[in-house]
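Asks: Turn this into a structure:
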Amino acid sequence: MDLRYFAWLRERIGTGHEVVETQATTVAELIEELKTRSDAHAFALSDLKSVRAAVDQQLVSFDASLEGAREVALFPPMTGG
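Replies: Below you'll find the model as predicted:
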């Protein structure tokens, strides 16, 4: 599965893209797996109030299914202006 990180998540993790194999069935499970990958992942994903997710370019909640997903993007909340 392709993972994309944006804004300060990309900076804290140290990459904007990685490919992972996962047994996670939801976004929340995937995030828990990612936290174990490195201290940088754990730090970046420590406060999920500041993180949003999209599966295959559709904004989703953390309990969203990953069945058939090709891409997950994680990013801070967006603001308009």
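Asks: Please make it C-alpha for all contacts and neighbour counts, starting now.
Replies: Fine.
Asks: May I ask you to confirm that Asp56 is in contact with Leu74?
Replies: No: in this structure, Asp56 is not within contact of Leu74 by C-alpha atoms under 8 Å, at 11.4 Å.
Asks: of these two, who's got more company?
Replies: More neighbours surround Leu74 than the other of Asp56 and Leu74, with 22 against 15 (other C-alpha atoms under 10 Å).
Asks: dump the residue contacts of the more buried one.
Replies: By C-alpha atoms under 8 Å, 6 or more residues apart in numbering, the residues touching Leu74 are 3-6, 9, 51-54.
Asks: and after the biggest helix by length in the chain, which helix or strand comes next?
Replies: Counting by DSSP state H, the longest helix found in the chain is helix 27-35. The element immediately downstream of helix 27-35 (helix or strand, assigned by DSSP states H and E) is helix 39-44.
Asks: Let's compare: structure for the following, please.
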Amino acid sequence: MKILYFAWLRERLNRGEEDVSPPAEVATVADLIDWLAARDEAFAHAVEKRALIKAAVDAKLVKHDASIAGAHTIALFPPMTGG
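Replies: The predicted structure follows:
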């Protein structure tokens, strides 16, 4: 699955995307964020306030309890402002 990072997440991680193969027990967006944080200290620091992180699964905005089963792309981004 491809993980896309946007805005300050992209800047803090110094990458815009990565391909990952999470284990089967990683079933939700929250699980994925936890798994990514456990394997990458920079990611863990960037998402310390996890409630602020927004997610999209295959281009559909979702909450952290959304399933990632069968997902091709997960986008993670900070809150957006309008204008």
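Asks: overall similarity of the pair, as a TM-score.
Replies: Put the two chains on top of each other and the TM-score (TM-score structural alignment, normalised by the length of structure 1) is 0.94; 81 aligned residues with a C-alpha RMSD of 0.9 Å.
Asks: List the contacts of the longest helix of structure 1.
Replies: Under C-alpha under 8 Å, 6+ apart, the answer for helix 27-35 of structure 1 is 22, 24, 41-43, 45-46, 53, 61-66.
Asks: let's see it at 10 Å
Replies: Residues outside helix 27-35 of structure 1 that contact it (C-alpha atoms under 10 Å, 6 or more residues apart in numbering): 20, 22-24, 40-46, 48, 53-55, 60-66, 72-74.
Asks: Which positions in that helix come out as buried?
Replies: Neighbour counts over helix 27-35 of structure 1 (16 or more other C-alpha atoms under 10 Å) mark 27-31, 34-35 as buried.
Asks: now the residues you listed in a markdown table, with distance to Gly16 of structure 1?
Replies: Below are the buried residues of helix 27-35 of structure 1 laid out as a markdown table (distance: C-alpha to C-alpha, whole Å):
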| residue | distance to Gly16 of structure 1 |
| --- | --- |
| Val27 | 18 |
| Ala28 | 19 |
| Glu29 | 20 |
| Leu30 | 17 |
| Ile31 | 15 |
| Leu34 | 14 |
| Lys35 | 16 |
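Asks: what ranges do the strands span in structure 2?
Replies: 2-5, 17-19, 54-57, 60-62, 73-77 (DSSP state E).
Asks: mean distance, the second one to its aligned residues in structure 1?
Replies: What that stands for is strand 17-19 of structure 2. With mean C-alpha distance after the TM-score superposition for structure 1, strand 17-19 of structure 2 departs from structure 1 by a mean of 0.3 Å once superposed.
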